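S.K.: just to be clear, the model below is a prediction. Sequence and coordinates:
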Amino acid sequence: MIMPMRILVVGASGLVGQHIVEVLREREHSATAVARTARAGVDHAVDAVTATEADWRDLVAGHDGVVFAAGADDRDIPRKPVYPLFHQGNVRPVVRLLTAARTAGATRAVVLGSYYTHFNRLHPDWDLAVTHPYIRSRVEQARAGREAAGPNLPVAVLELPFVFGRAANRLPNWSGPLDKWVRSRSPLLAPTGGSATTTARRVAETAVQALEDASGADIPVVEENMTWATMISRIATATGHPRPVRKLPTGVVRTALKITGLAHSLQGKQSGLVPSKLADLMLQNLFLDIETPRSIETTIHETFPPSP
């Protein structure tokens, strides 16, 4: 029998954070919701970037564990140099939170990360953490977070691919432009390659299971592997605008990304995923091993509902 836990969830108003709070309560655990902005369902409004270790210690007191479901996204394109900003958003808050959690006597933690760290381990020859500042921040997040937590506070890192789903008015932050595109009359084009995918609900279930198990593992989360063409086709069909997806030539992808990188440079900006090297990732099948594949078709329709 699993004893009820009291868990502090940072980033609780986000897509995955809301699902984690929901699953915790479904399993008769207690969830304290922390988010940057005060709103219904948020117990404490705290900016994770500026919160000190002392701030976290006061909040963590009396909790069995913590979840970090916040952080800086790889789609942000700030002014360079970019790594300090990703370190500030992804590494520093986790170190402070887990240091406070260790001091307060917490016994379990979950950090939501990226499946790029999985591929960084699997293919060290790809030099992902060296090449891409965002991936470097995620690798450092896991390493520094576990170091801060120490041996008595196991930290599970969930390595997330494309996450589909909906939570109230929250949708995946990458879904907006894609939704607009597939509903337009523009032709649908896709390069070779593809990605693992999952749902916010599955991420939440995995996170809560890791908390119950007091797991300290790296956990890639996946339900379906899809080529880019398949993903775009299924999204277009879900919206009620099905049409063929044509192949986008590899040379065009590489050239377009190089031009994008040049434009960023001229604007004094820098991407967390270096455009000139991003094609090397995009054109791969970034698939994860699946013990029990599960269709995410229902969640695709939830994320991209049909036009009225």
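M.R.: In hand now; what should we look at? Numbering: from 1, shown residues only.

S.K.: drop to CA atoms for contacts and neighbour counts, all remaining ones
M.R.: Noted.

S.K.: next, residue 109: secondary structure please.
M.R.: strand (DSSP: H, G, I helix; E, B strand; the rest coil).

S.K.: can you get me a residue count around it?
M.R.: 32 (other Cα atoms under 10 Å).

S.K.: shouldn't it be in contact with residue 217?
M.R.: No. Counting by Cα atoms under 8 Å, residue 109 stays clear of residue 217, with 10.6 Å between them.

S.K.: what touches both of those two?
M.R.: Residues touching both residue 109 and residue 217 by Cα atoms under 8 Å, 6 or more residues apart in numbering: 155-156.

S.K.: count of residues packed around residue 253?
M.R.: Using other Cα under 10 Å, residue 253 is surrounded by 18 other residues.

S.K.: can you tell me the closest non-neighbouring residue to it?
M.R.: Using Cα to Cα, 6 or more residues apart in numbering and skipping residues adjacent in sequence, the residue nearest residue 253 is residue 279, 6.8 Å away.

S.K.: quick one: residues contacting the one you found.
M.R.: Counting by Cα under 8 Å, 6+ apart, residue 279 touches 253-254, 257.

S.K.: any idea which element it lies in?
M.R.: If you go by DSSP states H and E, residue 279 is part of helix 275-282.

S.K.: equivalent analysis for residue 259, please.
M.R.: Using DSSP H and E, residue 259 sits in helix 250-266.

S.K.: who are the packing partners of that helix?
M.R.: Using 3 or more Cα pairs under 8 Å, 6 or more residues apart in numbering; DSSP states H and E, the elements in contact with helix 250-266 are helix 275-282.

S.K.: and the next element down the chain from the helix it packs on?
M.R.: Using DSSP H and E, the helix or strand that directly follows helix 275-282 along the chain is strand 285-286.

S.K.: can you map out the strands along the stretch 51-200 of the chain?
M.R.: Shown for the stretch 51-200 of the chain, the strands assigned by DSSP state E, counting those that start in this stretch span residues 65-68, 108-114, 155-160, 162-164, 188-190, 194-199.

S.K.: between these, which gets nearest to residue 273?
M.R.: Shortest distance between residue 273 and these, using Cα to Cα, is found for strand 108-114: 12.6 Å.

S.K.: got the contact list for that closest one?
M.R.: Strand 108-114 has contacts (Cα under 8 Å, 6+ apart) with 64-70, 94, 98, 135, 138, 142, 153-161, 207, 210-211, 214-215.

S.K.: stretch 231-239 too?
M.R.: Residues outside stretch 231-239 that contact it (Cα under 8 Å, 6+ apart): 179, 182-183, 188, 190, 242-245, 300-301, 304-307.

S.K.: please compare the first structure with the one that follows:
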Amino acid sequence: MSAAQRVLVVGGTGLIGSTVAAELARRGYDVAVAGRHRPEEGSPAAAFAWVEGDYTRPGWADRLAGVDVIVFAAAQDIRHVGPHASAETWQDVQTASLPAFFAEAREAGVRRAVLVGSYYHQVLPDLVAANAYVRARADAEAGVLALATEDFVVCAVNPPNVVGVAPGRALHAFAKMVRWARGAMADRVPDCAPHGGTNYMSVHAVAAAVAGAVEHGESGRAYLIGDENLSFQGYFQALFDAAGAERTVAVCDDDHAFLPDDFLVAGKGVTLSYEPDATEQELLGYHRGDIADTLRAMVAAVDALPPRA
């Protein structure tokens, strides 16, 4: 790898994108981040050159000139668009926009590209027909990977639920969960979690996998990555433990304030678990087993915030 290789992380102002940017910079790449809004002052993304741009709008040729590698971590999901978005909305922000953007990158001379996608369609293929969001993700990925040529190496990395938080608004939002764990919201949020569960992975492990895909990913491949299978109860209990709360999380049927039914893409009560392929893990070079440590670091970041007025 030449230290002169230029990487543009699209969506680089978000949690995954900014962590990927930091990992690639650590490995010697010349990194810039792209997004619709300038990074928050003091955020990890603010350390990199910033390129303004919206991936859903064409006209990236000048901004992609001289870029060797694209990492795309910007695609919108139900957290941004909402759980009840129309099929037309998903067409706009996923199925049509992503292949069009990657086609522009190929035409601009970008040689390698990694799409950071989502895991649902690989773990539960039946959701492709049943869920418009999952279908859009799967179709967008297929359209992107179909652009692969001898001169344009493109692959996808599909993580599960990502554990981590960036400074700024996201950290203040996570602080509410820490206050809940410590009993400050007992009158509003009970000590319980929904039925079901999923796979969880730290953002730093995701970043390592994406960097591994930049360096070793096979063109046309979609890599399902992951770490620890936990029930939602187990995940919330790990948060309680990280916050020093000596209480036990129960399981309940009610719509949960921090994990509403509408955001359970696989369905209420579904446990979505799997083991990532060991050979692919070795190829991409990512670690496992750091969920508890990541939660403790997140709680410590909350505790370091200035006192609220």
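M.R.: Good, I have the coordinates. Model, not experiment: these values are computed from the prediction.

S.K.: what's the TM-score here?
M.R.: The TM-score (TM-score structural alignment, normalised by the length of the first structure) is 0.79; 279 aligned residues with a Cα RMSD of 3.0 Å.

S.K.: for the contacts of stretch 231-239 of the first structure, which one is nearest residue 29 of the first structure?
M.R.: Taking Cα to Cα as the measure, residue 29 of the first structure lies nearest residue 300 of the contacts of stretch 231-239 of the first structure, at 28.8 Å.

S.K.: how close does the closest one get to residue 51 of the first structure?
M.R.: Residue 300 of the first structure is 35 Å from residue 51 of the first structure, where distance means Cα to Cα, to the nearest Å.

S.K.: of those two, who's got more company?
M.R.: Shown here are residue 300 of the first structure and residue 51; by other Cα under 10 Å, residue 300 has more neighbours (23 against 14).

S.K.: what comes up buried for the helix or strand harbouring residue 22 of the first structure?
M.R.: Assigned by DSSP H and E, residue 22 of the first structure falls within helix 15-26. Buried positions in helix 15-26 of the first structure, judged by neighbour count with 16 or more other Cα atoms under 10 Å: 15-24.

S.K.: now swap in stretch 183-194 of the first structure and tell me
M.R.: Quick answer for stretch 183-194 of the first structure (16+ other Cα under 10 Å): 183, 188, 190-194.

S.K.: got it, and stretch 150-170 of the second structure?
M.R.: Residues 152-167 are the ones in stretch 150-170 of the second structure that count as buried (16+ other Cα under 10 Å).

S.K.: quick one: distance of that stretch to the chain centre.
M.R.: Relative to its parent chain, stretch 150-170 of the second structure has a centroid offset of 4 Å by Cα atoms, centre = their mean, to the nearest Å.

S.K.: skipping its backbone neighbours, what lies nearest residue 132 of the first structure in space?
M.R.: Closest to residue 132 of the first structure by Cα to Cα, 6+ apart is residue 273, at 4.9 Å.

S.K.: quick check: the one you found touching residue 129?
M.R.: No. Taking contacts as Cα under 8 Å, residue 273 of the first structure lies outside contact range of residue 129: 10.0 Å.

S.K.: need the residues touching each of these two.
M.R.: Common contact partners of residue 273 of the first structure and residue 129 (Cα under 8 Å, 6+ apart): residue 135.

S.K.: ok so, going back, what's the closest of the strands of the stretch 51-200 of the first structure to residue 74 of the first structure?
M.R.: Counting by Cα to Cα, residue 74 of the first structure lies closest to strand 108-114 out of these; the figure is 9.7 Å.

S.K.: residue range for the closest one in the second structure?
M.R.: Using TM-score structural alignment, strand 108-114 of the first structure corresponds to residues 112-118 of the second structure.

S.K.: what's the spacing between that stretch and its chain's center?
M.R.: Distance, centroid of stretch 112-118 of the second structure to centroid of chain: 11 Å (Cα atoms, centre = their mean).

S.K.: next one: stretch 106-113 of the second structure
M.R.: Chain-centre distance of stretch 106-113 of the second structure: 23 Å, with Cα atoms, centre = their mean.

S.K.: residue 225 of the first structure maps to what in the second structure?
M.R.: Correspondence of residue 225 of the first structure to the second structure, assessed by TM-score structural alignment: residue 229.

S.K.: show the contacting residues for the closest residue to that match other than its chain neighbours.
M.R.: Closest residue in space to residue 229 of the second structure, ignoring its immediate chain neighbours: residue 199 at 4.2 Å, by Cα to Cα, 6+ apart. Residues counted as contacts of residue 199 of the second structure (Cα under 8 Å, 6+ apart) are 160-161, 226-230, 272-274.

S.K.: which of the residues you listed line up with contacts in the first structure?
M.R.: Retained in the first structure: 160-161, 226-230, 273-274, out of these (criterion both residues aligned by TM-score structural alignment, their matches' Cα atoms under 8 Å).

S.K.: pull out the buried members of those residues.
M.R.: Listed as buried from those are 160-161, 226-230, 273; burial here means 16+ other Cα under 10 Å.

S.K.: just the closest of those to residue 37 of the second structure, please.
M.R.: Nearest member of these to residue 37 of the second structure, counting by Cα to Cα, is residue 161, at 24.3 Å.

S.K.: what's the spacing between the closest one and residue 51 of the second structure?
M.R.: 27 Å.

S.K.: likewise for residue 2 of the second structure?
M.R.: 22 Å.

S.K.: pick out whichever of the two has more residues nearby.
M.R.: Set residue 2 of the second structure next to residue 51 and count neighbours by other Cα under 10 Å: residue 51 wins out with 19 against 8.

S.K.: aligned partner of residue 143 of the first structure in the second structure?
M.R.: Residue 143 of the first structure maps onto residue 142 in the second structure, with residues paired by TM-score structural alignment.

S.K.: which residues sit against stretch 22-41 of the first structure?
M.R.: The contact list for stretch 22-41 of the first structure (Cα under 8 Å, 6+ apart) reads 4-13, 21, 42-48, 204-205, 208.

S.K.: need the buried ones from those residues selected in ChimeraX.
M.R.: Typed into ChimeraX, the line below selects the buried ones among these, using 16+ other Cα under 10 Å:
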select :5,6,7,8,9,10,11,12,13,21,42,44,46,47,48,204,205,208
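
S.K.: what about the contacts of stretch 22-41 of the first structure, which are in helices?
M.R.: Judged by DSSP state H, helices contain the following of the contacts of stretch 22-41 of the first structure: 21, 204-205, 208.

S.K.: residues in contact with the closest residue to residue 221 of the first structure other than its chain neighbours?
M.R.: In this structure, residue 221 of the first structure finds its nearest non-sequential neighbour in residue 160, 5.7 Å apart by Cα to Cα, 6+ apart. The contact partners of residue 160 of the first structure, by Cα under 8 Å, 6+ apart, come to 112-115, 198, 203, 220-222.
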